[in-house]
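> Make a model of this:
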Amino acid sequence: MDSLINAAGRALAAGDPLGALKRVALRDDAPALALRGIAMAQLGDFAKAKALLKDAARAFSSRETVARARCVVAEAEIALVSRDLGWPEKALRSARATLAAHGDRLNAAYAGSLEARRLILIGRLDEAERLLSDFDPAPLPPVARVAHELAAAGVAVRRLRTKAARSAFGRASLAAYEANIPALKAEVEAASLVLNTPVGRLIARGTEKDLLLDEVETLLTSGALVIDACRNVVREADAVVSLATRPVLFAL
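All right, here's what the predicted structure looks like:
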């Protein structure tokens, strides 16, 4: 791999897509196409990024399976960021297996975090939790740790485990500052706002009060009657009645 490719890769790792493009913008070889695609993704031009990554995957030879798998992971990240949940999960799973088989633990772990975050978004929390528990993020570089901890926080938030979510967001924040990438710091800060944003409303004795996530968690264990608009259920103590198929009752 030549010096310009190495320099562009370092620039991307440091969150400097323009610096990366200065080095490879005029090149059409496979590694340069892949780096250009990642740079465009960091700049927010997802359509161009996807096109470049597809070109890169085709440009790599059939023997360069690891490079092709990395392109698939990059495409999956773009799909996740743009909320394209129809992106084929089998491709990401296959890429993760390829990377793991060839000893690329970093990108395999990153692929696993992306897969978990997609599962969270489509409500498959059990699968996401199992996937995250399969590897220890501690030895990973900061960027990969951020991805893992954000996924862990996503599961905890949806499980109403506020303490676990706060811890995961804290670890993600530390990793983001260690990486020193402004966009990554901003992503963690934006995601963690859920802990300090009202997510429910308590109506009792003629008064109303907005509730934070930890207050909702406490309320659910109090035995009070709770109408859960996120899950379309009514709860009281250990009793849970689903109104998902009865929208009129829920609206009332």
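
> Please make it C-alpha for all contacts and neighbour counts, starting now.
Noted.

> Just give the number of residues close to residue 131.
16 (other C-alpha atoms under 10 Å).

> and for comparison, fold this next one:
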Amino acid sequence: MKTDPLIQAAAQALAAGDPLGALKRVALRDDAPALALRGIAMAQLGDLIRAKALVRSAARAFGARQAVARARCVVAEAEIALASRDLAWPAKALRDARAILEAHGDRANAAHAAYLEVRRRVLIGHIDDAERLLAALDPTPLPPALRAAHELVVAGVALRRLQTAAARVAFARAKQAAYEARIPALIAEVESASHTLKLPAARLIASGEERLLLLDEVEALLASEALVVDACRHVVQKTGAIVSLTRRPVLFDLAYQLAEAWPADVPRDMLIARAFRTSHADDSHRARLRVEMGRLRTMLGALAEVSATRRGFALMPRHGHRVVLLARPVEETHAAMLALLADGESWSSSALALALGASQRTVQRTLDSLAAAGKAQSFGRGRARRWMAPPASGFATTLLLSAPLALN
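Predicted coordinates:
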């Protein structure tokens, strides 16, 4: 087949991160290759709606006999869906496209499809699945831009695992590959992502004092012998032993108060007021408090003892180790949702529901309350409605996006 010099030049411009240069060559053409390149160029320029329409038109124009070209269009559409946070986009179509590309020897685009699937799984909190997919990929033969993408995904998974040393190494490799690719947008993306390691990720509260922690300090704390009540993930842990209280909000609230006051105890009336949301404690509340404290004592088991004192209750870690409270860097009721909205992309309510593991109606109510408070904003109408929030500058959101995610 005769090579089209304009198509080739446009493709090279896109590969170099120059969408305007690509559009100059194919903007007035409506053949299938030109439509595909125009769609990718519009995606790089941020017009995702137009990009999606162009890529779909290109897939139809290629026809059934051009399976590889159509598969590449599917991969491009999947990337646009990921960028627009359309997480309900059919993942099977991407897997089928990847299989076609691998069967025809297009390893670079097949790898790109795999990385899109990994990134989607990370976004919705399926870290184990993402890690398994990632382990099967070899970035060595890939071009620099894809090697950078690989390392960014590796770093993203490592950050979710709180493996900061691995994340730092991956960011360094991503930076090197990005500079080899000579794509300014990619270099900027790597620099922005790696900056997460330098941002406060949590607050340490211990013995009445508090200070901000970086991610590597959080990792070191969780590996220590301290009993950690983790308000970022709603767990209590010590040297690898973890007790999840994610689905037991009252028990976690009680554990939070006991850790915050340690080594002192907490008066019964204070525990009741905060845990049961009442300002008037009566005998029924005190009876319920005894029951809930018994449940907390049972769940903590070998990690700590919940002891009754003359005026209330106290948390007593086993073997005399200290108790610390790991809190969010800034207190926020809907921190997980705001962390997603602050990633710079626009989200649909259905995508947020998928990522948070909540019902779409619950998510919509939360979005309405955030919008009323000026913390979120929407644009578009109906099915095209999308939500965003300004980035919470100065703080890392890694600990707010642990799996499984949940609305608070």
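
> Distance check, the closest residue to residue 153 of structure 1 other than its chain neighbours against residue 50 of structure 1.
The shortest distance from residue 153 of structure 1 to any non-neighbouring residue, by C-alpha to C-alpha, 6 or more residues apart in numbering, is to residue 165 (4.5 Å). Using C-alpha to C-alpha, to the nearest Å, residue 165 of structure 1 is found at 32 Å from residue 50 of structure 1.

> in structure 2, which spans are strands?
Using DSSP state E, the strands of structure 2 run over residues 202-206, 209-213, 227-230, 235-238, 241-244, 266-267, 304-308, 312-317, 323-327, 377-379, 386-388.

> in the stretch 1-150 of structure 2, which spans are helices?
5-15, 19-26, 32-45, 48-62, 67-83, 91-103, 107-123, 127-135, 144-160 (DSSP state H, counting those that start in this stretch).

> re earlier: doesn't residue 152 make contact with the residue nearest to residue 153 of structure 1?
Yes - counting by C-alpha atoms under 8 Å, residue 152 is a contact partner of residue 165 of structure 1 at 7.3 Å.

> Per the alignment, name the residue of structure 1 opposite residue 70 of structure 2.
Using TM-score structural alignment, the equivalent of residue 70 of structure 2 in structure 1 is residue 68.

> show me what contacts that match?
Applying C-alpha atoms under 8 Å, 6 or more residues apart in numbering, we find residue 68 of structure 1 in contact with 56, 57, 60.

> Can you report how many residues lie near the counterpart of the second one in structure 2?
Matched by TM-score structural alignment, residue 57 of structure 1 corresponds to residue 59 in structure 2. Other residues near residue 59 of structure 2 come to 23 when the count uses other C-alpha under 10 Å.

> Residue 245 of structure 2 is nearest to which of the helices of the stretch 1-150 of structure 2?
Smallest distance to residue 245 of structure 2 across the helices of the stretch 1-150 of structure 2 (C-alpha to C-alpha): 19.0 Å, for helix 144-160.

> how much does that closest one stray from structure 1?
On superposition with structure 1, the mean distance recorded for helix 144-160 of structure 2 (mean C-alpha distance after the TM-score superposition for structure 1) is 0.8 Å.

> per the alignment, residue 198 of structure 2 corresponds to what in structure 1?
Under TM-score structural alignment, residue 198 of structure 2 pairs with residue 196 in structure 1.

> Leaving out chain neighbours, which residue sits closest to that match?
residue 212 is the one closest to residue 196 of structure 1 (C-alpha to C-alpha, 6+ apart), at 6.2 Å.

> can you redo the helices of the stretch 1-150 of structure 2 as TSV with distance to residue 256 of structure 2?
Listed next are the helices of the stretch 1-150 of structure 2 as TSV, based on distance: least, C-alpha to C-alpha, whole Å:
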stretch	distance to residue 256 of structure 2
helix 5-15	51
helix 19-26	51
helix 32-45	45
helix 48-62	43
helix 67-83	36
helix 91-103	40
helix 107-123	28
helix 127-135	27
helix 144-160	23
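
> of all the contacts of residue 68 of structure 1, which comes closest to residue 97 of structure 1?
Relative to residue 97 of structure 1, and with distances defined as C-alpha to C-alpha, the nearest of the contacts of residue 68 of structure 1 is residue 57, at 16.9 Å.

> you'd agree the closest one is up against residue 29?
No - shown here, residue 57 of structure 1 and residue 29 do not form a contact pair, counting by C-alpha under 8 Å, at 10.7 Å.

> Please list the residues outside stretch 235-250 of structure 1 that contact it.
220-228, 231-234.

> Report the buried residues of that stretch.
Across stretch 235-250 of structure 1, burial judged by 16 or more other C-alpha atoms under 10 Å covers 235, 243, 250.

> Likewise for stretch 81-97 of structure 1?
92, 93, 95, 96, 97.

> Likewise for stretch 208-223 of structure 1?
Applying a neighbour-count criterion of 16+ other C-alpha under 10 Å, the buried positions in stretch 208-223 of structure 1 are 211, 212, 213, 214, 215, 216, 217, 219, 220.

> So what's the residue count around the aligned partner of residue 131 of structure 2 in structure 1?
Matched to structure 1 by TM-score structural alignment, residue 131 of structure 2 sits across from residue 129. For residue 129 of structure 1, the neighbour count with other C-alpha under 10 Å is 19.

> For the stretch 151-252 of structure 1, which segments are assigned as helices?
Using DSSP H, counting those that start in this stretch, the helices assigned to the stretch 151-252 of structure 1 run over residues 162-179, 182-192, 213-220, 247-251.

> quick one, which of these is packed in tightest?
helix 162-179 (a mean of 20; mean count of other C-alpha atoms under 10 Å).

> contacts for that one?
Helix 162-179 of structure 1 has contacts (C-alpha under 8 Å, 6+ apart) with 14, 142-143, 145-147, 149-150, 152-157, 184-185, 188-189, 192, 195, 213-214, 217.
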